[in-house]
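Build me a model from this:
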Amino acid sequence: METPTVNELGTVQATQLQWLVDRAEITDLVLDFARCVDDRDMIKYAENFTEDGELVLHAIHLKGRDQILSIPGFPPEWAAHHLIGNILIDIDGDVAHTRTYVVATHVFDPATPSDTAQAGGWYLQDLRRTPDGWRFTRAEVRTVWETEKPLFPQPELS
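Got it, this is the predicted structure:
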């Protein structure tokens, strides 16, 4: 086995460093995906996508930043709290894919913070490196379980 040259070692180290930087930037983007919902920062939420990015939320399929910005917000009294972890990242050059575990809690009335609903599942996201950094080309929220009370209760009909 030949000993790598100094130049080859530098190339390997630069490649490893780029991989670590990419993982850190992608992790921050995935975390911001949840933070934006919790903070109701929908402008930043949409900016985390490419111009033609897609968002799949259950039966809702939105394409492009303008459609993503059109998502109806939660009622003002609601609060959301998303816990995410186990971010699996697969990077292949200028594209990447993630699978992230998520548990979402919605509080419907701040006067009764025990009035909540929860659901768990995954964020499945495709990303592309852009001049502005990593951005989502597609993000899907896939629910695996939820509490008896739904995250999005339907209004009562009178």
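
switch to C-alpha atoms for all contacts and neighbour counts from now on
OK.

can you give me the strands in this structure?
Secondary structure of the chain (DSSP state E): strands located at 49-57, 60-63, 79-92, 95-107, 116-130, 133-146.

Just send those strands back as a markdown table, with distance to Phe33 and mean neighbour count too.
Listed next are the strands of the chain as a markdown table, based on distance: least, CA to CA, whole Å; neighbours: other CA atoms under 10 Å:
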| stretch | distance to Phe33 | mean neighbour count |
| --- | --- | --- |
| strand 49-57 | 10 | 19 |
| strand 60-63 | 15 | 14 |
| strand 79-92 | 10 | 15 |
| strand 95-107 | 11 | 19 |
| strand 116-130 | 9 | 19 |
| strand 133-146 | 9 | 18 |
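
Second chain to compare with the first, below:
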Amino acid sequence: MDNQRISDELEIARLLTTYARAVDTKDWELYRSVFTDDAHIDYSSAGAIVGSRDEVVDWFAVNFGVIPWSMHYITNIEIGQTDGDSATVRAMFYNPMQLPGMTEMSACGGYYHHELVRTPDGWRSRSLREENVWFTNAP
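Reported below is the predicted structural model:
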């Protein structure tokens, strides 16, 4: 493995960590920074929004803001096909959370599927599709 591939993998892993921190801290400007301006985001498998980056941020600000806490863990990051300036990524997620009005913790898990591009500011996601596989203690 060459130095560029190692550097890319580290930067991509950091981008996914930034994504998790942005969602869990409800820092929607930081969330925007993970994506390209024209990104398409699909959370339909979790019963949530599909749309542009800005549409998703607006939806999150209203709907995710009522969740008292969440803790996204992103693991098993598989970086697939790369051609130098684009890459596909499949990563597992585990997300325990406290849902409003519920006393027991809820959790969900699945996969994030990203299409990434290298920009002057580093790697960014131009497409994210969440594949929610399971949910415990749903509302």
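
wait, which of the strands of the first structure is closest to Thr27 of the first structure?
strand 79-92 (7.2 Å; CA to CA).

Quick one: list the elements packing against the closest one.
The contact analysis (3 or more CA pairs under 8 Å, 6 or more residues apart in numbering; DSSP states H and E) places strand 79-92 of the first structure against helix 6-38, strand 95-107.

sorry, back to before: including distance to Leu20 of the first structure, could the strands of the first structure go into a markdown table?
A markdown table is the format used below for the strands of the first structure (distance: least, CA to CA, whole Å):
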| stretch | distance to Leu20 of the first structure |
| --- | --- |
| strand 49-57 | 22 |
| strand 60-63 | 30 |
| strand 79-92 | 10 |
| strand 95-107 | 13 |
| strand 116-130 | 14 |
| strand 133-146 | 14 |
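
wait, what's in contact with the residue nearest to the spatial centre of the second structure?
Centroid-nearest residue in the second structure: Tyr19, 5.1 Å away (criterion: CA atoms, centre = their mean). Counting by CA atoms under 8 Å, 6 or more residues apart in numbering, Tyr19 of the second structure makes contact with 30-31, 34.

most neighbours, which of those residues?
Within the contacts of Tyr19 of the second structure, neighbour counts (other CA atoms under 10 Å) peak at Val34, which reaches 22 neighbours.

Quick check: the aligned residue for it in the first structure?
Val34 of the second structure maps onto Asn48 in the first structure, with residues paired by TM-score structural alignment.

Could you do Glu55 of the second structure as well?
In the first structure, the residue paired with Glu55 of the second structure is Gln67, using TM-score structural alignment.
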